[in-house]
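# next one to model:
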Amino acid sequence: MSNIAHTYYPQSGRLVILGAGESGVGAAILGKDKGFDVFVSDMGNIADSYKNTLVAEQISFEETTHSEELILNAALIVKSPGIPEKAPLIKRLRALGIPVISEIEFAAQYTDAKLYCITGSNGKSTTTMLTYYMLQKAGVDVGLAGNIGRSFALQVAREPHEVYALEISSFMLDDMYHFRADVAVILNITPDHLDRYDYKLENYVASKFRMVQNQTENDYFIYCADDEETMKALDKHPTKALHLPMSQLTEETIGAWLTEDKNIVINVPHREQFTMNIEELSLQGKHNVYNNMASGLVAKAQDLRNQTMKESMSSYVNIEHRLEHVACIGGVNYINDSKATNVNSVWYALESFSPDIVLIMGGVDKGNDYEMLRDLVKSKVKAIICIGKDNTRIHESFEEDTDVIVNSASMQDAVSIASHLAKKGDTVLLSPACASFDWFKNYEERGNKFKEAVMAI
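As a prediction, the model looks like this:
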């Protein structure tokens, strides 16, 4: 059995994996276990831990190059989500008609587990983790994978589960064709990664809606009825799955909604109705109400008991680098939101705190439109401290909306400036709106450097 109805891809022969990160090495191990002749190729340096795994598994690999003579003879390619479609090698593979798929698509062929798949421009890590936490507390045999946790392919190969909570990015969805989600969640859609989608929002929206492309009438589709782009796209991307909308603005009859007295109500057909006051949620803020609704709807689709859901929603602790409270020093709260790599995430962060905020932002701009932040910056932000190599666009966007915009030379420098500008009762918030790879390896390193600098004050 598998989550791909028929076998569309070669089941033997040469399997080439492009990219030797978590997903690539996991796919290589699954491929080896299924009898493929596996080769792994990475344009960069392979991390020692992954290299050691490949050596121990006797899987051949190369690093710092893609040798075309070793790649173009593949029967099947599994590519890292980070490699864009316009890369010359991918174009060549497409021209030769060699199937190029994602690790999720590859692994789904080899499991009959239930797949609960969560995507969205914002909130997908929190929602996936909360869903996983809730299912675990209920005693479900559940794995956590996708954009988070250990490789899905590796778990299918060596640590199989009955259910998987999968965080799915648009880059993964782009290389998924026959995969089917038992429960598909689209939390929200706001402009992000538009550089990968020819700067066209409709291309990015179409990518997100690949989540529902193979669903049947026995599946569930959870989405936000308050999200403009999602609602506009529903007719263009039909699905047979049962629709479960969630809303904080209107009371629905099915799905999840917020009552006037601030109760979340979750109603899924043939399941016991669930009610919980938002004051009892461990994750506070408007965006987290949606995250709890989505996780609650998945839990109800799995027929979890109300008591287990309540206990989970009131005890869950948020993930690192996402609105993470680092310290309170001299009455100033320091918040690490390094995972906020797009404008909408920063909007959520600013919406979660009261004035006055000293905002640390900047990095590699992915074609950001800062307009949506202007009102919040005007009303809540007393200073912006820029990190990263080029912050021209941040200066241009906000120079009239806040009194202070300054550049910094390092994260330590940024935190030092912030600590001098912030007074008792203020919040220093790292919420960059940008990718990290001009100064840092990834958003985790950026967040850790922020935390180190705060603890050194």
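
# please make it C-alpha for all contacts and neighbour counts, starting now.
Will do.

# ok, residue 429 to residue 374 distance?
For residue 429, the distance to residue 374 (Cα to Cα, to the nearest Å) stands at 16 Å.

# what is the neighbour count of the residue lying closest to residue 180 once chain neighbours are set aside?
Nearest residue to residue 180, sequence neighbours excluded (Cα to Cα, 6 or more residues apart in numbering): residue 214, at 5.2 Å. As a burial measure, residue 214 scores 19 neighbours (other Cα atoms under 10 Å).

# here is a second sequence; please produce its structure as well for comparison:
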Amino acid sequence: MNEHKDIHATNLPPLGGAGGRLVILGAGESGVGAAYLAQQKGFDVFVSDMGVIADKYKSQLQQWGIRFEEQQHTESEILNATEVVKSPGIPEKAPLVKKLREQGTPVISEIEFAGRYTDAKMICITGSNGKTTTTSLTYHILQKAGLNVGLAGNIGKSFAYQVATEQYDYYVLEISSFMLDDMYEFKADIAVLLNITPDHLDRYDYKMENYVASKFRIAQNQTPADYFIYCADDPETIKGMESRSFNGQQLPFSIIKKEQPGAYLDQENNIIIQTNQQQETFIMSINELALQGKHNIHNSMASGIVSKVLELRNQTIRESMGDFKNIEHRLEQVGKISGINFINDSKATNVNSTWFALESMPKGVILILGGVDKGNDYSMLNDLVKQKVKAIVCLGKDNQRIHDAFTGMVSEIIDTKSAQEAVYVSYHLAKKGDTVLLSPACASFDLFKNYEERGDQFKKAVMDL
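Next up is the predicted model:
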């Protein structure tokens, strides 16, 4: 079915308008936002999506008079672009992307494109795990401090759309490795690298060094006036730094050793943050943090360093770190039924995220795992599974690798094909005082649209028990 629509609206610039011809591949939140900004800047815009465009985005494109197509890529419409903005979900090996690269057409991310049209200060956060939590917490602190700040990237509304419609002084951006791959001139005023653990290796030729290189692009183009904040406890980060040079001022954080300037944990379990000698030192007990668990001390430290660099008041930072509500689908308490605790950690789409989740659990876990396996190495979970997990419930179409990894370690491994079935089976395996933890370590696309839908169906199934 060809849903290609030619719309000749009065507000469209002439072909090859002031900015040239911009083609956008992918009509999701970021693509449609980029189309709007491009139109405002006088580009001739065309949007193309290989899938079906969601009604919400389709009606926006129609309303703005932007030409688009769905369920196909018409090469004659795309290969003549001056520049292409690509959705982070489209891999480099897609035939159309290869053709564009071969003919020398610049292919960039929405962040790269929108960054040209704003003078706001950019606070950019990346990492294999914890980036959504840290981005949300940082935004919460800045907002509470009264700064004029936007939230975008992998989270919230499209960055490009906000650049077109708002006048923020600061942006807190959650940046994935896929976005970083298509960023060239863009610069983070404050760059945060939380950690690097194997993830998405299918997109990086199964080479860890390629993925590491992608993550370090967060610090590219920085000057001595900028800041690079990183975790001194993360082995891959430290190893990656040895062969690279950084122009930004380095501020490490650690729960193992004293880092000054930077952040560390003292012997009384207080977070200590100092970014320069002139400032008052920030001190806060980890018991007062809204986010509990070892990995969240790192996340809170990173947000705290950003806040100190921006010279926010200690009182504001302390209050914000104490009253922050964590994001949905990340170690989210769903409820207790018959004394069994249900936790939704659907956002755990890699093994390391699941490790962090298990690490913060008591014993007696029924663990729901599975989905689209991205070349996972489950062995890092072995010790925690032996210590804490009673049974594993698989939620996916193909669970063979989970069976191979954990058979003999737990009393039962059971396959299920829906969130409802997984919850029902888990409930009957658990007893009072146990925890049913959905922390899949895999992407969700085999049975669900995305991790949000997986988490929502899990929560509904718990409520229906």
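
# after superposing, what score do the chains get?
The pair, once superposed, lands on a TM-score of 0.97 when counted by TM-score structural alignment, normalised by the length of the first structure; 448 aligned residues with a Cα RMSD of 0.8 Å.

# where's the residue nearest to residue 180 of the first structure, which helix or strand?
Per DSSP states H and E, residue 214 of the first structure falls between elements, in no helix or strand.

# what is the equivalent residue in the second structure for it?
Correspondence of residue 214 of the first structure to the second structure, assessed by TM-score structural alignment: residue 221.

# residue 182 of the first structure now?
So, by TM-score structural alignment, residue 182 of the first structure is matched to residue 189.

# what's that match in contact with, if anything?
Listed by Cα atoms under 8 Å, 6 or more residues apart in numbering, the contact partners of residue 189 of the second structure are 121-124, 222, 225-227.

# go again with 6 Å.
Residue 189 of the second structure sits next to 122, 226 when contact means Cα atoms under 6 Å, 6 or more residues apart in numbering.

# distance of it from residue 449 of the second structure?
Per Cα to Cα, residue 189 of the second structure is found 34 Å from residue 449 of the second structure.

# and residue 109 of the second structure, what's its match in the first structure?
So, by TM-score structural alignment, residue 109 of the second structure is matched to residue 102.

# apologies, that question was intended for residue 177 of the second structure.
So, by TM-score structural alignment, residue 177 of the second structure is matched to residue 170.

# next: residue 398 of the second structure.
The alignment partner of residue 398 of the second structure in the first structure, by TM-score structural alignment, is residue 390.

# ok, now how distant is that match from residue 398 of the first structure?
When residue 390 of the first structure is compared with residue 398 of the first structure (using Cα to Cα), they lie 15 Å apart.

# which one of these two has more residues nearby?
residue 398 (19 against 15).

# near the residue lying closest to the more buried one once chain neighbours are set aside, how many other residues are there?
In space, and not counting its chain neighbours, residue 398 of the first structure is closest to residue 374: 7.1 Å by Cα to Cα, 6+ apart. Residue 374 of the first structure is flanked by 17 other residues according to other Cα under 10 Å.

# with the one 4 residues further on instead?
Residue 378 of the first structure has 14 neighbouring residues, counting by other Cα under 10 Å.

# the strands in the stretch 1-150 of the second structure, which residues?
21-25, 44-49, 67-70, 83-86, 107-108, 121-126, 149-153 (DSSP state E, counting those that start in this stretch).

# show me the one of these that comes nearest residue 249 of the second structure.
Each of these has some distance to residue 249 of the second structure by Cα to Cα; the shortest is strand 121-126, at 14.1 Å.

# circling back: tell me how far the match of residue 177 of the second structure lies from residue 106 of the first structure.
Plainly put, residue 170 of the first structure is 16 Å away from residue 106 of the first structure if you go by Cα to Cα.

# same question for residue 212 of the first structure.
Here residue 212 of the first structure is placed at a distance of 18 Å from residue 106 of the first structure (Cα to Cα).

# likewise residue 265 of the first structure?
From residue 265 of the first structure to residue 106 of the first structure the distance is 37 Å (Cα to Cα).

# mind listing the helices for the stretch 251-400 of the first structure?
Assigned by DSSP state H, counting those that start in this stretch, the helices in the stretch 251-400 of the first structure fall at 286-301, 306-315, 343-352, 374-380, 392-398.

# now, of those, which is deepest in the fold?
helix 286-301 (a mean of 24; mean count of other Cα atoms under 10 Å).

# pull the residues that contact that one.
Outside helix 286-301 of the first structure, the residues that reach it (Cα under 6 Å, 6+ apart) are 127, 131.

# in the second structure, what residues pair with it?
Per TM-score structural alignment, the counterpart of helix 286-301 of the first structure in the second structure is residues 294-309.

# one more: stretch 243-262 of the first structure?
Against the second structure, stretch 243-262 of the first structure falls on residues 250-269 (TM-score structural alignment).
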